[in-house]
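Chemist: I'll drop the sequence and a predicted model, then ask my questions.
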Amino acid sequence: MENQLEIIKSNLPYGYEGIIAEKVGCSKGTVHNILNNKPVSARSAYKAKVLSVATQMANEGLKVLNDVSTTAKALESYGNAPK
């Protein structure tokens, strides 16, 4: 699970701990402990919510990057891309 958490964290925006904490209603420390798989977070009541919000944020970022890539390819095929 540590590898999956690292992948998710690498795709989160700057300041994600504060954003997630605000959305979930917990502290940034709790978010940090959960996303770093600290033993103290194993039974946290916030664990499922934090992981859910983090996954959603990472998916939103991935969708935006895919949209940018698709748009760039479309523009390139029409000859509108800078050379």
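Modeler: Ah, there it is. Since the structure is predicted, the reported quantities are computational estimates derived from the model, not experimental observations.
Chemist: For the rest of this, base every contact and every neighbour count on C-alpha atoms.
Modeler: OK.
Chemist: and residue 4, what element?
Modeler: helix 2-10 (DSSP states H and E).
Chemist: Could you give me the buried positions within that helix?
Modeler: 5, 8-9 (16 or more other Cα atoms under 10 Å).
Chemist: residues of stretch 63-78 that come out buried?
Modeler: Within stretch 63-78, not a single residue qualifies as buried, counting by 16+ other Cα under 10 Å.
Chemist: before we go on, here's another structure to hold up against the first:
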Amino acid sequence: FARLCGVAPIPVSSGKTHRMRLHRGGDRQANAALHMIAVCRMRYHQPTINYVKRRLAEGLSKKDVLRCLKRFIAREVYHDLKTDLRLT
């Protein structure tokens, strides 16, 4: 599901750093929806605001924090979809 939405992590490490980027393929509309959810949560959802502050204090950039949030939200949506399909 993460690869379908374009948020699957792919290593892009050089010799000195260890970093991940998001998969560029997948459904652009799903990726845009995850991006909008992440941006809105970063602004209005208090647990997410606390998470962003903590990750920024750890030294991550805002772009890296957004990347982590999109992966987390995709995981939440996937589990909700699985649960919803089991109920039908």
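Modeler: Great, that's in hand. The model shown is predicted, which means the values in this text are computed figures rather than measured ones.
Chemist: TM-score for this pair?
Modeler: Remark: TM-score between the superposed chains equals 0.41 [TM-score structural alignment, normalised by the length of structure 1]; 53 aligned residues with a Cα RMSD of 3.4 Å.
Chemist: Would you mind confirming that residue 10 of structure 2 is in contact with residue 67?
Modeler: No. Because the distance of 11.5 Å does not satisfy Cα atoms under 8 Å, residue 10 of structure 2 is recorded as not touching residue 67.
Chemist: okay, and the common contacts of those two?
Modeler: 21-22 (Cα atoms under 8 Å, 6 or more residues apart in numbering).
Chemist: which of the two has more neighbours?
Modeler: Neighbour tally, residue 10 of structure 2 and residue 67, criterion other Cα atoms under 10 Å: the higher count belongs to residue 67, 19 against 12.
Chemist: tell me which element the spatially most central residue of structure 2 falls in.
Modeler: Ranked by distance to the mean C-alpha position of structure 2 (Cα atoms, centre = their mean), the top residue is residue 70 at 1.5 Å. Residue 70 of structure 2 belongs to helix 62-87 when assigned by DSSP H and E.
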